[in-house]
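Engineer: Quick one, fold the following:
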Amino acid sequence: MKKILLSLITTAMVVGCSSSATSNFSKQSHYSGGQRVSDTTHYYWFTESTSQSVSAADHVTSETNGWYETSYRWDEGNVREVVRKGEQLKAGELVPYTVHVRFNKDGEAVYQQYRVEKKILPLNEGQLERYVLEAESIGNMTKDQNKKGLELLQGFWDGTTFELCNGKDYTEVEFNNTLPSFVMSRLSSLDNYIGFLGKIRNNTVYIDELLILADDDYDCVERPNLID
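Structural biologist: Predicted structure coming up:
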């Protein structure tokens, strides 16, 4: 990432869907969600059609170990392609890396490339299996979070108005009273980017669990699209 996140959360948090499941004319349903584990924040997106997985994506940032984002593609019920790019810690410095894997219908990796800086390295069976498991877990998690009626909301708060990343403004904002007092103090006095688990009802934004708190020049996170 361009900058390190300012995190005020000391325990793992689960963040729900950034949009409720919706079905369009093609009968696709879209989900999003995520979680925070230690110092790492995960944003997830998932799409299915008539209960069949179609695609997924993630955007993962760590305060100490870099970042990555991934696109996953299914075909006939199986994960068939994974593309990832990011930066990882190597010898105390962040270096770029990419991963591209294609699987056949039997789950065998028929194409794989793992590139760190300018070197191409092999992927072992455990790594290949992990990519498939990560893809499947995104679908399960985002759908479970959607059932709770929660969303992953992103935007900017100046103490009086919350502006969603889509540009819509809300002046009625209710904070969960379990948020630490020092977090509440910052939210009431500074311009901030915030990502949180919550919902919007009757023109009121309800903030249940704060996930990310950063300066207001932090960019909104969009769903990665790395597969043509």
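Engineer: CA atoms for contacts and neighbours, from now on please.
Structural biologist: Fine.
Engineer: and Asn25, that's in a strand?
Structural biologist: Not Asn; residue 25 is Phe. No: if the criterion is DSSP: H, G, I helix; E, B strand; the rest coil, then Phe25 is coil and not within a strand.
Engineer: separation between the residue most central in space within the chain and Asp169?
Structural biologist: In the chain, the residue lying closest to the centroid (CA atoms, centre = their mean) is Tyr43, at 0.9 Å. Separation of Tyr43 from Asp169 (CA to CA, to the nearest Å): 23 Å.
Engineer: Next, the second sequence, to be compared with the first:
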Amino acid sequence: MRQGCLLSWRIIAMKKFILSSLITSLILGCASRSPLPNQEQYSYYTGGQSAGDATSLYWYTEKTASPNSAADYVTAGDYGWYHSDYRWSQGKLREMIREGEQIKGDGLVDYRVHIRFNKEGEAIYQQFRLDGKILPIKPDELTRYVDDAQRVASVAKAQDKKGFKLIQGYWDGAHFETCKGKSYDHLEFNQTLPSFVVNRLSDVENYVAFVGTRKKNRVVVEELLLLSGEEQACIERPSLLEEKDQI
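Structural biologist: Presented below is the predicted three-dimensional model:
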């Protein structure tokens, strides 16, 4: 009888040991497979503004609080349009590409700008194509491109600090649906709009892009940027720089 009890006790003890070892192995195994913490923290900003005939949409990204990338989409009515892609490295603008159309004579022609900068800010590679021809880039134009990149960053961050973001979507007079599929019942404006804009928004489905905020069941428009027909597609962040071209 004692031998039977002793044998049962040994079996129970062995089971406890095996179970304890299994739990320890699982814990150590999970710990060894868990990914290391991501040391690179990204922050994303969006915004936009209207100035004169030009309307701009902005996207900006920081990595560990330093400039990483930016993009813009700018339209100027009959004068043309463009979109750009910018990349920074170690706090310095290192590369940009811009593509679009600009007015020439009686119509619009294609153009493309591609510039690479060294860490001192010198343009070590420049290419400007206009209507199929390669032309030089003037020094003041180089400065303007750098200023454009900085403007995207500064405006987007300043608007984000106020709680504003770039919002795009479609309004049918009763409901607003963002380009990401989120629906809201109310569209409010914090600016005075021309009567023809108010009339158009009241009963026709439209694409709208604006700087504003999203609340529980409504969106508030701080500045209306674009208003177009429902056939207008949502404008995605430009991506013109290929991975292999980035510095």
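Engineer: picking that back up, these two touch, right, the residue nearest to the centre of the first structure and Ala56?
Structural biologist: No: Tyr43 of the first structure is beyond contact range of Ala56, at 10.8 Å (criterion: CA atoms under 8 Å).
Engineer: which neighbours do these two share?
Structural biologist: Common contact partners of Tyr43 of the first structure and Ala56 (CA atoms under 8 Å, 6 or more residues apart in numbering): none.
Engineer: Just to check, Tyr31 of the first structure is in contact with Phe46?
Structural biologist: Yes: counting by CA under 8 Å, Tyr31 of the first structure does reach Phe46; the two are 5.1 Å apart.
Engineer: what about the equivalent of Arg112 of the second structure over in the first structure, neighbour count?
Structural biologist: Aligned by TM-score structural alignment, Arg112 of the second structure pairs with Thr98 of the first structure. Using other CA atoms under 10 Å, Thr98 of the first structure has 18 other residues around it.
Engineer: again, but for Leu128 of the first structure
Structural biologist: Neighbours of Leu128 of the first structure using other CA under 10 Å come to 17.
Engineer: Okay, and the equivalent of it over in the second structure sits in which element?
Structural biologist: With TM-score structural alignment defining the correspondence, Leu128 of the first structure maps onto Leu142 in the second structure. Per DSSP states H and E: Leu142 of the second structure is located in helix 139-161.
Engineer: how close does that helix sit to the first structure?
Structural biologist: Compared with the first structure after the fit, helix 139-161 of the second structure shows a mean deviation of 1.0 Å (mean CA distance after the TM-score superposition for the first structure).
Engineer: matching residues in the first structure for the next helix or strand after that helix?
Structural biologist: The helix or strand immediately downstream of helix 139-161 of the second structure is strand 165-171, counting by DSSP H and E. Using TM-score structural alignment, strand 165-171 of the second structure lines up with residues 151-157 of the first structure.
Engineer: List the buried residues in the matching stretch.
Structural biologist: Under the neighbour-count criterion of 16 or more other CA atoms under 10 Å, stretch 151-157 of the first structure has Glu151, Leu152, Leu153, Gln154, Gly155, Phe156, Trp157 buried.
Engineer: And Ser181 of the first structure, what's its match in the second structure?
Structural biologist: By TM-score structural alignment, Ser181 of the first structure lines up with Ser195.
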